[in-house]
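Student: All I have is the shape, not the residue letters:
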């Protein structure tokens, strides 16, 4: 039997649900990254020179405290 929901069959509804779940997951990831960036920006204001910020970022990545993937 061919089941329809608002003009869509069951497989399309399942696919739509998967897209909605992925969208929700990506939005959450984005919000978390924005929060990290904001926290970092507030902790290390622009009083620190660019070269020093680059140096601190490199140290954080090398020590494993920050993941850039």
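Tutor: Great, that's in hand. Everything numeric here is computed off the predicted structure, so don't read it as measured data.
Student: drop to CA atoms for contacts and neighbour counts, all remaining ones
Tutor: OK.
Student: mind listing the strands for this structure?
Tutor: Using DSSP state E, the strands of the chain run over 4-5, 8-9.
Student: Let's have those in CSV, adding distance to residue 60 and mean neighbour count.
Tutor: Formatted as CSV, the strands of the chain follow (distance: least, C-alpha to C-alpha, whole Å; neighbours: other C-alpha atoms under 10 Å):
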stretch, distance to residue 60, mean neighbour count
strand 4-5, 51, 10
strand 8-9, 49, 12
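Student: adding another structure so you can compare the two:
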């Protein structure tokens, strides 16, 4: 089963650390990152999709994606 997550955050080092942590846990980048201006917060926001294969596990919507 292919698991999908979309990581988001402010355009700062903590977002890069979030993506790096996901990669170190076996997630792979999926597509290009996104970058948009949040007019309410007056800050740039980033997003990056990541995927990972979870073998021999049925999908459970009550389970956190990081626990697959």
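Tutor: Nice, thanks for sending it over. A quick note: this is a predicted structure, and the numbers were derived from the prediction, not measured.
Student: So after superposing, what's the score?
Tutor: The TM-score (TM-score structural alignment, normalised by the length of structure 2) is 0.28; 31 aligned residues with a C-alpha RMSD of 3.6 Å.
Student: want to throw the strands of structure 1 into CSV with distance to residue 37 of structure 1?
Tutor: Listed next are these as CSV, based on distance: least, C-alpha to C-alpha, whole Å:
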stretch, distance to residue 37 of structure 1
strand 4-5, 42
strand 8-9, 41
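Student: now the helices for structure 2?
Tutor: Using DSSP state H, the helices of structure 2 run over 13-24.
Student: quick one: the strands in it?
Tutor: Ranges of strands in structure 2, per DSSP E, are 2-10, 28-38, 43-53.
Student: Tell me which of those strands is the most buried.
Tutor: Burial of the strands of structure 2 is given as mean neighbour count (mean count of other C-alpha atoms under 10 Å); strand 43-53 ranks first at a mean of 17.
Student: quick one, it and helix 13-24 angle?
Tutor: Strand 43-53 of structure 2 runs at 10 degrees relative to helix 13-24, counting by axes from the mean of the first three to the mean of the last three C-alpha atoms, to 10 degrees.
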